[in-house]
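[1] turn this into a model:
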Amino acid sequence: MIDIALMRTNPDLVRQTCLAKGSDIDVERLIFVDSELRRMTVHMEDLRSKQKKQGRDTEIEVARALKEELKEATEQVRLLQEERDALWVLVPNLVAEDTPAGDDDEGNVELRREGDTVPADENRSHDKIGERLRIFDMTRGAEVAGSGFYYWRGDGARLAWAIFSFAQDLLGGRGFEPMMTPLVARERTFFGTGYLPFFADDLYRVQGTDLSLIGTSEQTLIGYYGDSIVDLDELPIQLSAFSPCFRTEAGSAGRANRGGYRVHQFHKVEQIVICAPEDSERWLDECQRNAEDILRGLELPFRVVRVCLGDLGAPAYKKYDTETWFPSFGAYRETHSNSNLIDYQARRFKIRFRREGKMVHPHTISSTGITDRAALAVLENHVQPDGSIYVPKALRQYLGGRERLGG
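    Below is the predicted model of the structure:
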């Protein structure tokens, strides 16, 4: 969440942020309730001070009246704080000043592109290639688990594992500590990372519990440090994890999301950085470099876009998307997102460090390392005239030196 002091000193900025990100929070009510809370808190503390000063000679009726007034004031403070906090957590994160204007992903601004693209061709669709080679099966996935689930099998599973292993090794070589995290998390964890209340419809909830399946290991990696004070010497904290991820993806059906591009379960290597505030921009760039180097290793053409205001989402302050060429779509499609969340998550999760005698909230970077989408892109971009799949050089060590799959 944002610093409450900012709302008090610069309410216009908060109003502008909410308007820009499409938030319908009642900012005026938030400002009023916060003001009333502070006023009532002062009144409560004044009553408490008077009560402590009472002596044995205080009249019983006076003491009772003061006690009752303090009780009522304390209840008012509790109710005001509940309302203030309920509104406060709905305020989206601030926005970097140089964020492009735009209403949706059509407003994202291309920064650069790299690699030669093969011609657009619907016959290169990954689901068709996977079915022909018997390495990727959406049909059986749908029969077993429903639409939006799939199987990698044989060389498809080997290819996917090779890609995930390559990404993990690259990140490990650049100082990221590997983690294996829970696949479920409590509601507070989703709240702390900013997924709740903004993306509640995407969660698969475990009935009768406070748990939901994670949509990304970002949630459990950041959650690992929740309610903690880290040493300044520990920063930056660099974490990575491979995990299955689960999202309902409500309302995402359609031709643009056919095959395995947008599904309910996928696999992901995440990169997370917790750092000092002055270093977050540099670590955003470092995580972007990692994502691009992974795609270079897979020999895939890609482009990088700066995400516009309308596509930014509530928790992100600044964001890059990396889009890989999919010939079956005839378009670059998102395979990576890379966000600087500044201190938004750290405040919600009460992550702090001490510097010069003061408590400071660190900044967090959440960035895709790789997902199954990259394996789909490998199928589409590297299918050969004989039907086999060219294996990028960086993956061959994980595939017994093989240069082709299938065919």
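[2] rest of the way, CA atoms for contacts and neighbours
    Fine.
[3] name the nearest residue to residue 8, sequence neighbours excluded.
    Using Cα to Cα, 6 or more residues apart in numbering and skipping the chain neighbours, the partner closest in space to residue 8 is residue 31 (7.5 Å).
[4] distance of the one you found from residue 336?
    37 Å (Cα to Cα, to the nearest Å).
[5] more neighbours: the two, which one.
    Using other Cα atoms under 10 Å as the criterion, residue 31 and residue 336 rank with residue 336 on top: 23 against 18.
[6] in terms of secondary structure, what does the helix or strand where the more buried one lies contact?
    Secondary structure assignment for residue 336, by DSSP states H and E: strand 331-340. The contact analysis (3 or more Cα pairs under 8 Å, 6 or more residues apart in numbering; DSSP states H and E) places strand 331-340 against helix 280-297, strand 318-326, strand 363-371.
[7] residue 92 is nearest to which of the ones you listed?
    Distance to residue 92, taken as Cα to Cα, is lowest for strand 318-326 among the helices and strands packed on strand 331-340, at 12.5 Å.
[8] to compare against the first, here's another:
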Amino acid sequence: MLDLKHIRTNFDALASDLANRGVEVDILHKLKKLDEQRRSLLVKTETAKAERNTASAAIAQAKRQKEDPSEAISAMKKLAAEIKQFDHELAEIEEKLQTILWELPNIPAKDVPVGADESDNVEVRRWGKPKDFDFDIKAHWDIGEALEILDWERGGKVTGSRFLFYKGLGAQLERAVYNFMLDEHAKEGYTEVIPPYMVNHESMFGTGQYPKFKEDTFELAASDYVLIPTAEVPLTNYYRDEILDGKDLPVYFTAMSPSFRSEAGSAGRDTRGLIRLHQFHKVEMVKFSKPENSYDELEKMTANAENILKKLGLPYRVIVLCTGDMGFSAAKTYDLEVWLPAQNTYREISSCSNTEDFQARRAQIRYRDEADGKVKLLHTLNGSGLAVGRTVAAILENYQNEDGSVTIPEVLRPYMKGTDRIPLKP
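    Reported below is the predicted structural model:
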């Protein structure tokens, strides 16, 4: 959430920054007008309350001197009615203010490229060379079916579209992938966490999913619980409404969890395969940092995600998202895109973002600076390290063989009891 005082004192600059994120200036002018009305009402309310106190004192004085207090009583009743009306108007204005503030996206960092959509994203670097196959390659969904390790038909029968069963070596491969990821992140100083897979509405608000993106989630009927869309939500809210000791920063968390997404607005997109499911596993990285260090931490986090792809031998590229393609809470985001040969393109497999103090203000996550003793908002960062299903898809496609088998990347073999290949069943 943005700081209202900062908007007030830097209105023109912020209006320009938010216009690059698709926010119409009329919305900001409405916010500015409401803020002015609120501040004016606060002055009127305080003045009326002071006058009411004076009238109350006059009534007491009149009673002590056995004088008629009716005039003072009449004045106090009038003031009480005014104060009640002011309070009512103030509550209405503050509700409108909060509604606008809650739905304003974060301000982009100064070095984020300005653009309207993904076509304006900027490639930063590439790693690995896509393999040249000398046979007709298959998409991962066909490979998974042929190897009998991915069962879409029964997933659809048991639950619905965009659900599946992993079977046998497919289930082992999925488990090997996320265990490998967690072990690698632990080496980099991340504390492994097993979080709740349901959170309350306050937690969804804290990270920015609520209220704006409520339709993208799965809420449990007749309860305050929501199935998590990513482990970012419980991990970031771990310190909600707390004050950390500055000397303990930065804090690194990692977790593997299922992620549940309704995929609202994605009808017809990636209806086959592991790219866009309603339920999938993801390994998440979350950091809590002092503001002056957060962009160094973003570079490290992105490198941590890249490390996984490098060790798996999967070609990828890194892009920095433009203002029109960034997530709601992000100030800057790097996307990692893995090469999928059957699609002949790179597809997103990780997003690493610095939200600066946007989430921290919503969730009231602060730290006491040991340098001056002041309590300040910290910066939060989050990144996929990586999306597990998409990693499995990339392995199946990049490591497929002409005989229909799939080679297991060497780093995963210890997690699969030495299995080096998933063969076609005779």
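[9] now the TM-score, please.
    After superposition, the two chains reach a TM-score (TM-score structural alignment, normalised by the length of the first structure) of 0.95; 407 aligned residues with a Cα RMSD of 1.8 Å.
[10] before we move on, the earlier item: the residue nearest to residue 8 of the first structure: what secondary structure?
    Per DSSP: H, G, I helix; E, B strand; the rest coil, the secondary structure class of residue 31 of the first structure is helix.
[11] give the equivalent position in the second structure for it.
    Superposed on the second structure with TM-score structural alignment, residue 31 of the first structure falls opposite residue 32.
[12] neighbours of the alignment partner in the second structure of residue 102 of the first structure, how many?
    The pairwise alignment with the second structure assigns residue 102 of the first structure to residue 115, based on TM-score structural alignment. When neighbours are counted by other Cα under 10 Å, residue 115 of the second structure registers 18.
[13] now do the contacts for residue 115 of the second structure.
    Residues in contact with residue 115 of the second structure (Cα atoms under 8 Å, 6 or more residues apart in numbering) are 20, 121, 322, 323, 324, 325.
[14] filter those residues down to the ones also in contact in the first structure.
    Here is what carries over to the first structure from those, by both residues aligned by TM-score structural alignment, their matches' Cα atoms under 8 Å: 121, 322, 323, 324, 325.
[15] now, those that are in helices?
    Taking DSSP state H, every one of those sits outside helices.
[16] most surrounded residue in these?
    Top of those by neighbour count (other Cα under 10 Å): residue 323, with 29 neighbours.
[17] residue 255 of the second structure and residue 197 touch, don't they?
    No: in this structure, residue 255 of the second structure is not within contact of residue 197 by Cα atoms under 8 Å, at 11.0 Å.
[18] can you tell me, leaving aside adjacent residues, what's nearest to residue 278 of the second structure?
    Take residue 278 of the second structure and drop its neighbours on the chain: the residue closest to it by Cα to Cα, 6+ apart is residue 261, 4.9 Å away.
[19] tell me the counterpart of residue 190 of the second structure in the first structure.
    Checking TM-score structural alignment: residue 190 of the second structure goes with residue 176.
[20] any idea how far residue 150 of the first structure is from its match?
    Using Cα to Cα, we find residue 176 of the first structure at a distance of 30 Å from residue 150 of the first structure.
[21] and the helices in the stretch 151-300 of the first structure?
    Taking DSSP state H, counting those that start in this stretch as the criterion, the stretch 151-300 of the first structure carries its helices at 155-173, 187-192, 218-223, 280-297.
[22] next secondary structure after the last one?
    Meaning helix 280-297 of the first structure. Scanning forward in sequence from helix 280-297 of the first structure by DSSP H and E, the next helix or strand is strand 302-306.
[23] matching residues in the second structure for that next one?
    Strand 302-306 of the first structure corresponds to residues 316-320 in the second structure, going by TM-score structural alignment.
[24] what do you get for stretch 261-271 of the first structure?
    Mapping stretch 261-271 of the first structure onto the second structure (TM-score structural alignment) gives residues 275-285.
[25] give me the contacts around the matching stretch.
    If you take Cα under 8 Å, 6+ apart as the criterion, stretch 275-285 of the second structure is touched by 162-163, 178, 181-182, 190, 230-232, 252-263, 269-270, 301, 382-390, 393.
[26] go again with 6 Å.
    162, 253-262, 270, 382-388, 390 (Cα atoms under 6 Å, 6 or more residues apart in numbering).
[27] repeat for stretch 372-381 of the first structure
    Applying Cα under 6 Å, 6+ apart, the contact partners of stretch 372-381 of the first structure are 124, 126, 160, 267, 326.
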